[in-house]
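# just need the structure, nothing else, for what follows:
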Amino acid sequence: MPLSPATRFAVAPMIDWTDRHCRFFHRQLTSRALLYTEMVVADAVIHGDRERLLGFDGAEHPVALQLGGSDPEKLARAARIGAAFGYDEINLNVGCPSDRVQSGAFGACLMREPALVGDCLQAMGEAVDVPVTVKCRIGVDEQDPEPALDDLADAAVRAGVAGIWVHARKAWLQGLSPKENRDIPPLDYERVFRLKARLPPKVFVGINGGLSTVDAAVACLDRVDGVMMGRGAYQVPGQLAEIDARIYGDSAPAVDLPAVVATMADYAERHIAAGGRLVHVARHMTGLFTGLPGARRWRQTLSEAGSRRDAGPELFAEALSFVDLDAEPRAA
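Got it, this is the predicted structure:
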């Protein structure tokens, strides 16, 4: 099944960060970008609390579910469940280097098993009527990225995958922590560009890794079909307000950030009424005004006062009062 035009820009799946509250917040800043869940293990989807793991607000569309696993049958079952929840795309993680995925023989470990990845993707694709994609690295450990990435991509294409997202770094499963794997292995964008040039034009190839600004994302779009931003989108979310115009060519009015804060206050109020806490929402918003005078007070207020058990949505208005919205933004 073909991918939606939304895939031209995506916010990456990030464990502990891109939960439903984060995605709802990001959606207030861009109506067009594709948003991703955190990685959810197939076994958890099958046997766990599905509403807690998979539930999302309809405003989040278009939104993709990322699954972790290496058993084709289980991944097919989990993909079917995710599609029934209304996700617009199902993605297989072949890039996460954490200890958890190594012990479970999935994530980046699967770079060594392209035939199994193909089997997983084929089973997932046959189980659902939404696009199935894969997100991988250029290789792991001592692999040569030239044959390693080609072998993985070719297996995915044979399986009928709708798109391939490539984090343009190796994953070092031996010797580097998951955090170090996000920074230390050198970026190799040219390797991803060569993959795109080699594959048939109809095969979607998107790039991820180190793209921390919209300028950097735009610069890649003449070489690949889509760009995926991770920490840059999370840590400086205000730049997502540029996406609809700069990536998709929309001419809608500029995003009204105080209105976004008001929307999030209403959202937080509903979340608290349902038994949640303000911090679950506020923690994703601390970088919203990065570069403006008062951004530090905004961040401190949400981080410190927002963590109190009795904190309420009125805290957003208090924190906003410290921000000089009329000032010219400084470089982040």
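
# every contact and neighbour count from this point should use C-alpha atoms.
Will do.

# would you confirm that L292 contacts F322?
No: applying C-alpha atoms under 8 Å as the test, L292 and F322 come out as separate, 10.1 Å apart.

# neighbour-wise, which of these two wins?
Per other C-alpha atoms under 10 Å, whichever of L292 and F322 has more neighbours is L292, with 18 against 15.

# what segments of this protein are strands?
For the chain, the strands defined by DSSP state E cover 9-11, 34-41, 63-68, 89-94, 132-140, 163-171, 204-208, 226-229.

# the fourth one - contacts with which helices or strands?
Same thing as strand 89-94. strand 63-68, helix 72-85, strand 132-140 (3 or more C-alpha pairs under 8 Å, 6 or more residues apart in numbering; DSSP states H and E).

# just the angle between it and helix 72-85, please?
150 degrees (axes from the mean of the first three to the mean of the last three C-alpha atoms, to 10 degrees).

# which residues sit against strand 89-94?
39, 63-69, 79, 82-83, 106-111, 121, 130-137 (C-alpha atoms under 8 Å, 6 or more residues apart in numbering).

# quick one, that strand and strand 163-171 angle?
Interaxial angle, strand 89-94 versus strand 163-171 (the same axes, to 10 degrees): 20 degrees.

# next, count neighbours for D71.
Neighbours of D71 (other C-alpha under 10 Å): 17.

# residue contacts, it?
Here D71 is in contact with C120 (C-alpha under 8 Å, 6+ apart).

# and the strands of the chain as a markdown table, adding distance to A265 and mean neighbour count?
Below are those laid out as a markdown table (distance: least, C-alpha to C-alpha, whole Å; neighbours: other C-alpha atoms under 10 Å):
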| stretch | distance to A265 | mean neighbour count |
| --- | --- | --- |
| strand 9-11 | 23 | 25 |
| strand 34-41 | 21 | 24 |
| strand 63-68 | 22 | 26 |
| strand 89-94 | 29 | 28 |
| strand 132-140 | 34 | 27 |
| strand 163-171 | 34 | 27 |
| strand 204-208 | 32 | 26 |
| strand 226-229 | 26 | 25 |
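
# so can I have CSV of those showing distance to D19?
Formatted as CSV, the strands of the chain follow (distance: least, C-alpha to C-alpha, whole Å):
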stretch, distance to D19
strand 9-11, 12
strand 34-41, 6
strand 63-68, 11
strand 89-94, 16
strand 132-140, 18
strand 163-171, 20
strand 204-208, 19
strand 226-229, 16
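
# out of those strands, nearest to G275?
Among the strands of the chain, the nearest to G275 by C-alpha to C-alpha is strand 34-41 (21.8 Å).

# and the angle for the closest one with strand 63-68?
Going by the same axes, to 10 degrees, strand 34-41 makes 30 degrees with strand 63-68.

# got the contact list for strand 34-41?
6-7, 9-20, 23, 53, 60-69, 93.

# now stretch 15-33
Here stretch 15-33 has contacts from 6-11, 35-39, 55-57, 59-60, 62, 234, 237-238, 240-244, 248, 255, 260, 264, 280-281, 284-285, using C-alpha under 8 Å, 6+ apart.

# how about this one, so we can line them up?
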Amino acid sequence: MSVDPAKQGISGVRRASRLSVAPMMDWTDRHCRVLHRLLSSETLLYTEMVTAPALVRGGALHLLDHSAREHPVALQLGGSDPEELAAAARLGQTAGYAEINLNVGCPSDRVQSGTFGAVLMKSPALVAECCAAMIDAVDVEVTVKCRIGVDDQVPEEVLPEFIAQVGAVGVERFAIHARMAWLDGLSPKENRDIPPLNYPLVMQMKQLFPALHLSVNGGVDSLDQAEAFLEAGLDGVMIGRAAYHQPADMLCAADRRIFGGTAPDTTPEGAVQAMLPYIEAHLAAGGRLHQVTRHMLGLFAGRPGARGWRRAISEGASKPGAGPELVEAALLHVTERCAA
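Below you'll find the predicted structure:
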């Protein structure tokens, strides 16, 4: 897939962020992003979080690997050192990413120990300094993904002050996960579910900062819900686990419903067929089938034959010699049920 130049500039990426797939550790790798791009040509995709120290000190530039077919795609960075983040952002721009996003939302212990992620909600001045350094270092847009607050903070007080300070240095686009992060007492998994969602607060931020581009994240599990947020005045919607576990439901109609496209909606069956050459190339380069197909398990969620599809892929993809023919055979569980 060639890269549309219109999707590469700031305005193009900002348009794409009307709907985006959240950065998710261990999930939104390059294989997942290729699959999602086959389902939607417009939706903005994000990498997994890549730490600035890994790139700058560790030289792990392979973490930036991606293909042109994934665009528009953004790089999410984790870190808290302005100079290091600036250097990492330059590496990301050189690698071809259309946006650099700073993680101020991840609640994992590993992230806390490195003084970045959600714990940075306590240090808006530092976040502003980091963002200013990245903005000076690159030509692509620098954005922030944050929580509404952490631990004993009062979101109604903390979030507007955070946005004001970080926005003052030139950040114009924020994705706000509408939950607190409880760093003391909850696991990262629990932090994705237990803190209650506060969508009204995110809506209030749009009223307070009308010039900023604000996306809501957290708990969005349908295109109906995404459309409702956009109609209510938000600039974008970022979807997470629903896009991974039910990718067809969230992405196949997105180009038409969210972006006003006129092309026919994509189908999961079509995506499977389109993935076969990609899988062949991955295997020829020494990869394993399960590295790709693990992201495809939810393609037919809720459809007749979905269980047979998942079982065939789960049980067979890790076996030595497994290849595209396994995927084609697994697809029969769906297509034959539909034809019956």
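
# circling back to that earlier point, make CSV from the helices and strands packed on strand 89-94 of the first structure and add distance to A197 of the first structure to it.
Below are these laid out as CSV (distance: least, C-alpha to C-alpha, whole Å):
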stretch, distance to A197 of the first structure
strand 63-68, 26
helix 72-85, 29
strand 132-140, 15
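
# quick check: which of these is nearest to I46 of the first structure?
helix 72-85 (5.9 Å).

# so what's F116 of the second structure up against?
Counted by C-alpha under 8 Å, 6+ apart, F116 of the second structure has contacts G78, G79, S80, N103, V104.

# pull up the gap between it and S108 of the second structure, please.
Going from F116 of the second structure to S108 of the second structure by C-alpha to C-alpha, to the nearest Å gives 10 Å.

# and F162 of the second structure, by the same measure?
21 Å.

# please apply the same query to A274 of the second structure.
35 Å.

# who's more crowded, those two?
Between A274 of the second structure and S108, counted using other C-alpha under 10 Å, the more crowded position is S108 (19 against 13).

# can you find the partner of the more buried one in the first structure?
Aligned counterpart of S108 of the second structure in the first structure: S98 (TM-score structural alignment).

# what about the nearest residue to its match once chain neighbours are set aside, distance to V134 of the first structure?
What sits nearest to S98 of the first structure in space, not counting adjacent residues and going by C-alpha to C-alpha, 6 or more residues apart in numbering, is P178, at 5.1 Å. In this view, P178 of the first structure and V134 of the first structure are 19 Å apart by C-alpha to C-alpha.

# burial count for the equivalent of P247 of the second structure over in the first structure?
Matched across to the first structure, P247 of the second structure falls on P237, judged by TM-score structural alignment. Neighbour count of P237 of the first structure, defined by other C-alpha under 10 Å: 20.

# now swap in L176 of the first structure and tell me
Neighbours of L176 of the first structure under the rule other C-alpha under 10 Å: 15.

# thinking A253 of the second structure is in contact with A263, fair?
No: the pair A253 of the second structure / A263 is not scored as a contact, 9.8 Å apart, by C-alpha under 8 Å.

# between the two, who's got more neighbours?
A253 (20 against 9).

# can you tell me how far the nearest residue to the more buried one once chain neighbours are set aside sits from G323 of the second structure?
Excluding the flanking residues, the one nearest A253 of the second structure by C-alpha to C-alpha, 6+ apart is D265, at 5.1 Å. Going from D265 of the second structure to G323 of the second structure by C-alpha to C-alpha gives 28 Å.

# same check, this time on D235 of the second structure
Using C-alpha to C-alpha, one gets 42 Å for the distance from D235 of the second structure to G323 of the second structure.

# swap in G233 of the second structure?
46 Å.

# neighbour count winner among the two?
Neighbours per residue (other C-alpha under 10 Å) separate G233 of the second structure from G323, with G323 holding more: 19 against 13.

# mind listing what that one touches?
Contacts of G323 of the second structure by C-alpha under 8 Å, 6+ apart are I279, E280, L283, L289, A317.

# repeat that for F316 of the first structure.
V261, A262, A265, L302.

# relative to A125 of the second structure, which of the contacts of F116 of the second structure is nearest.
Taking those together and measuring to A125 of the second structure by C-alpha to C-alpha, the closest member is S80, at 11.1 Å.

# map the closest one onto the first structure.
Match for S80 of the second structure (TM-score structural alignment): S70.

# report how many residues lie close to its match.
By other C-alpha under 10 Å, the residues close to S70 of the first structure number 25.

# wait, isn't it in contact with P114?
No: in this structure, S70 of the first structure is not within contact of P114 by C-alpha under 8 Å, at 11.1 Å.

# pretty sure P2 of the first structure is touching A162, no?
Yes: under the criterion of C-alpha under 8 Å, P2 of the first structure makes contact with A162 at 5.8 Å.

# who's more crowded, the two?
More crowded of P2 of the first structure and A162, by other C-alpha under 10 Å: A162, with 25 against 13.

# who's in contact with the aligned partner of the more buried one in the second structure?
In the second structure, the residue matched to A162 of the first structure (TM-score structural alignment) is E172. Residues counted as contacts of E172 of the second structure (C-alpha under 8 Å, 6+ apart) are T143, A211, L212, H213.

# give the aligned equivalent of C22 of the first structure in the second structure.
By TM-score structural alignment, C22 of the first structure lines up with C32.

# do R299 of the first structure as well
By TM-score structural alignment, R299 of the first structure lines up with R310.

# and the gap between that match and A263 of the second structure?
29 Å.

# hmm, back to that, which of the contacts of G323 of the second structure count as buried?
I279, L283, L289, A317 (16 or more other C-alpha atoms under 10 Å).

# and N198 of the second structure, what's its match in the first structure?
In the first structure, the residue paired with N198 of the second structure according to TM-score structural alignment is D188.

# just checking, its match touches A168?
Yes: judged on C-alpha under 8 Å, D188 of the first structure makes contact with A168 at a distance of 5.3 Å.

# now do the helices in the stretch 201-332 of the first structure.
Along the stretch 201-332 of the first structure, counting by DSSP state H, counting those that start in this stretch, helices occupy 214-220, 231-235, 243-246, 257-273, 278-282, 295-304, 314-320.

# from the ones you listed, which stretch is densest packed?
Of all the helices of the stretch 201-332 of the first structure, helix 278-282 carries the top mean neighbour count, a mean of 23, counting by mean count of other C-alpha atoms under 10 Å.
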